[in-house]
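K.L.:
heads up, no residue letters with this:
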């Protein structure tokens, strides 16, 4: 019984922490800044065998 109560308190506490962190993050807007000493990634990707089929994503899904 004590374990069940502790688990309930733990779940509610984690839910409150996650909810408060999400609302806090929504307050701040993205700020664009200059990047100094930025880098690039170069190279070649080689596939062995047949390439995978292309995936069609519905970009309007969830809107």
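P.N.:
That came through, no problem. Please read all numbers here as calculations on a predicted model, not as lab measurements.
K.L.:
going by C-alpha atoms from here, please, whenever you check contacts or count neighbours.
P.N.:
Will do.
K.L.:
now residue 17: which helix or strand?
P.N.:
Here residue 17 sits within helix 2-27, counting by DSSP states H and E.
K.L.:
list the buried ones in that helix?
P.N.:
The neighbour-count check on helix 2-27 (16 or more other Cα atoms under 10 Å) flags nothing as buried.
K.L.:
elements contacting it?
P.N.:
For helix 2-27, there is no helix or strand it packs on, judged by 3 or more Cα pairs under 8 Å, 6 or more residues apart in numbering; DSSP states H and E.
K.L.:
how close does residue 27 sit to residue 18?
P.N.:
Distance of residue 27 to residue 18, given as Cα to Cα, to the nearest Å: 15 Å.
K.L.:
same check, this time on residue 10
P.N.:
12 Å.
K.L.:
okay, one more to line up with it:
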């Protein structure tokens, strides 16, 4: 969960390159918190995690 909190903080702070490094370590393993805080769309916390991860990892390639 600590890595999810770090990834969320970096992503929310628009430090996408730094967040991408954390997302690479996390892999597909999302925790409900903190992603539930931004899960105001269909798909819930898992979808919020995937969208944030995709935004950050896209910049790496």
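P.N.:
That came in fine, so what should we check first? Small disclaimer: the values here were computed from a predicted structure and weren't measured.
K.L.:
TM-score for this pair?
P.N.:
Remark: TM-score between the superposed chains equals 0.28 [TM-score structural alignment, normalised by the length of structure 2]; 21 aligned residues with a Cα RMSD of 2.2 Å.
K.L.:
give the contact list for residue 34 of structure 2.
P.N.:
4, 5, 8 (Cα atoms under 8 Å, 6 or more residues apart in numbering).
K.L.:
quick one, which of these are buried?
P.N.:
For these, a burial check counting by 16+ other Cα under 10 Å picks out 4, 8.
K.L.:
which ones among the contacts of residue 34 of structure 2 lie within helices?
P.N.:
In this view, the contacts of residue 34 of structure 2 that belong to helices under DSSP state H are 4, 5, 8.
K.L.:
circling back to that earlier point, a markdown table please, covering the contacts of residue 34 of structure 2 and showing distance to residue 57 of structure 2.
P.N.:
Formatted as a markdown table, those follow (distance: Cα to Cα, whole Å):
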| residue | distance to residue 57 of structure 2 |
| --- | --- |
| 4 | 15 |
| 5 | 17 |
| 8 | 13 |
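K.L.:
for residue 32 of structure 2, state which of the contacts of residue 34 of structure 2 is nearest.
P.N.:
Nearest to residue 32 of structure 2 among the contacts of residue 34 of structure 2: residue 4, at 9.0 Å, using Cα to Cα.
K.L.:
would you confirm that the closest one contacts residue 25?
P.N.:
No. With contact defined as Cα atoms under 8 Å, residue 4 of structure 2 does not count as touching residue 25 (10.0 Å).
K.L.:
burial of the closest residue to residue 18 of structure 2 other than its chain neighbours, as a residue count?
P.N.:
The shortest distance from residue 18 of structure 2 to any non-neighbouring residue, by Cα to Cα, 6 or more residues apart in numbering, is to residue 10 (6.6 Å). Using other Cα atoms under 10 Å, residue 10 of structure 2 has 18 other residues around it.
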